[in-house]
Structure formats: structure tokens, C-alpha cells
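K.L.:
Following is a predicted model, sequence given first.
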Amino acid sequence: MSKPEVFARPWCCPEPRCETVWNYQVGTEPTPGDSFVCFGEMAKPVAFSYDGSEHVNDLNHCDYTPLKGVIRWQENEGDWVGVQRFYAIALRKLKARRATVTPPYAPGGER
């Protein structure tokens, strides 16, 4: 895999009004198997109410995989902080688990 570079906007960005905060991809055009992630700020926030609670999103987070294409998430700063914390916790728990449990598969993916 090539070393990722930083580009202004993904080649398949679904929202041209989004201001890119950070785009992490390998090249300007994907090669087979490449994925990327991009974070940006919306031109106009989106608000919705669920069960009487208002939620305002002003950020975009897009994931691209060859299998699913672009998945666009509408989020806010609190969501990003939460996800960062949740990934850190999950990673700690995974490392602790792997230190004590034999994985159900071999390193190459074989069972």
C-alpha cells in the first residue's frame, strides 16, 4: 500500500459545499482496494428533533470503501469527541482481551 497523502477533496465527494477539514487517502484516484476517510464542515447545519430532543449537526464524516462506496455521516463536535473516546476504550479492551484469549483465527485469517 502506498503512503497516504493529504488532498483537498475526495474524488467522489458527495457534498461540494462541504469545507474539507482533513482528507486522508492514498492518491487522487483510487486503485483497487483503496479506502479513505474525510472530515469536513457543512455549509449549513442540519437540525432534527427526536423524541423531543433537538440535535444539530454541522460536520460531515465520509468513509469510502470499494465494497460500499461513500458512506456520509452528519455529525457534530460532540459526536467526534465521543467516537474518539469510544475507539480508545474499544482498542484498550481489544488489546487486553487478545493478551488473554486465543483469537478464533490464525494471523493469516485461516481458522
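P.N.:
Arrived safely.
K.L.:
can we go C-alpha only for contacts and neighbour counts from here?
P.N.:
OK.
K.L.:
The nearest residue to residue 36 once chain neighbours are set aside: neighbour count?
P.N.:
Take residue 36 and drop its neighbours on the chain: the residue closest to it by Cα to Cα, 6 or more residues apart in numbering is residue 25, 4.7 Å away. Counted with other Cα atoms under 10 Å, the neighbours of residue 25 add up to 23.
K.L.:
residue contacts, residue 25?
P.N.:
4, 5, 6, 7, 10, 35, 36, 37 (Cα atoms under 8 Å, 6 or more residues apart in numbering).
K.L.:
In TSV, list the residues you listed along with neighbour count.
P.N.:
Conversion of these to TSV gives the following (neighbours: other Cα atoms under 10 Å):
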residue	neighbour count
4	12
5	11
6	14
7	16
10	21
35	17
36	18
37	17
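K.L.:
Among those, which lie within helices?
P.N.:
When those are checked against helices (DSSP state H), there are no matches.
K.L.:
if we take those, which one ends up nearest to residue 66?
P.N.:
Nearest to residue 66 among these: residue 35, at 6.6 Å, using Cα to Cα.
K.L.:
Let me know whether that closest one touches residue 66 as I believe.
P.N.:
Yes: contact criterion Cα atoms under 8 Å: residue 35 and residue 66 qualify, at 6.6 Å.
K.L.:
hold the first one in mind and look at this next one:
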Amino acid sequence: MSEPEEFTRPWCCPEPRCTPVWNYQVGVAPTPGDSFVCFGEMAKPVAFSYDGSEHVNDLNHCDYTPLKGVIRWQENEDDWVGVQRFYAAALRKLKARRATVTSLCAPGGEP
């Protein structure tokens, strides 16, 4: 069995206790306009209760853009699975919409 891949911490990581699981950034140091996305595991889970329902987060997901800075999401595995499904569904709908718009603009298509 091979060793798990290790990812470096983003240059402006807001949580030094987080262990990166996957980090997508262009380089070690930013250049103008660079963004990154990093996913990591928390050192200690965070639990909260809302309307009597407990929710436990043990993962971090950080997005960085030059315009917004770092946005840190505290999540769990179910959140990641759900987001994966939501993005896939939205992408299918976008492709279907674009195919419809393209076919309407083609010669002989309805205006």
C-alpha cells in the first residue's frame, strides 16, 4: 500500500490545526489574481445544536479569492457528498439549458 499524498497548507490558511486533505493552489506564494480551494480535517470536531438537532462538523473547506479573501466552511462528510451531488445536478441542468439555447440559435431553430 502506498503512503497517502500530503498537501501543503495554503499560504493564508486560517486554521493551523487543520490537516489538509486536498489543496488546489497555483503555487506556494500567490501572484496577482490567484485563488485556491483547500479541503482539510479538523483536529477536533465542532458540534452545535439548532432547533434541538445536533450537527457535528469535522472537516474544513476553504475558498480564497482576491476579492473576498478566505471563506472557511465547517462541514462534515455528508455535506461534501451532498455538495458533490448538487454540483453534478446543476452542471447537468446547465448543459441541457445551453444545448437548448444553442439549438434555438441554430439555422432553422425557433426564435
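P.N.:
That came in fine, so what should we check first? Treat the numbers as computed from the prediction; the structure is a model and nothing was measured.
K.L.:
Whatever helix or strand residue 85 of structure 1 lives in vs structure 2, mean deviation?
P.N.:
Using DSSP states H and E, residue 85 of structure 1 sits within helix 77-100. Mean deviation of helix 77-100 of structure 1 from its aligned counterpart in structure 2 after superposition (mean Cα distance after the TM-score superposition for structure 1): 0.3 Å.
K.L.:
compared with structure 1, how much does the strand ranked longest in structure 2 deviate?
P.N.:
In structure 2, assigned by DSSP state E, the strand with the most residues is strand 36-50. Mean deviation of strand 36-50 of structure 2 relative to structure 1 after superposition (mean Cα distance after the TM-score superposition for structure 1): 0.4 Å.
K.L.:
List the buried residues in that strand.
P.N.:
36, 37, 38, 39, 40, 41, 42 (16 or more other Cα atoms under 10 Å).
K.L.:
mind putting these in TSV, distance to residue 14 of structure 2 included?
P.N.:
What follows is those, written out as TSV (distance: Cα to Cα, whole Å):
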residue	distance to residue 14 of structure 2
36	13
37	13
38	11
39	12
40	12
41	13
42	12
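K.L.:
quick one: which of these is nearest to residue 94 of structure 2?
P.N.:
residue 37 (22.6 Å).
K.L.:
Quick one: residues contacting the closest one.
P.N.:
23, 24, 25, 61, 62, 63, 64.
K.L.:
Test my guess that the last one contacts residue 35.
P.N.:
Yes: when contacts are counted by Cα under 8 Å, residue 64 of structure 2 is listed as touching residue 35 (5.3 Å).
K.L.:
The aligned partner of the residue nearest to residue 36 of structure 1 in structure 2 and residue 54 of structure 2, how far apart?
P.N.:
Matched across to structure 2, residue 25 of structure 1 falls on residue 25, judged by TM-score structural alignment. Per Cα to Cα, to the nearest Å, residue 25 of structure 2 is found 34 Å from residue 54 of structure 2.
K.L.:
Surely residue 49 of structure 2 is in contact with residue 55?
P.N.:
Yes: if you go by Cα under 8 Å, residue 49 of structure 2 and residue 55 touch, sitting 6.0 Å apart.
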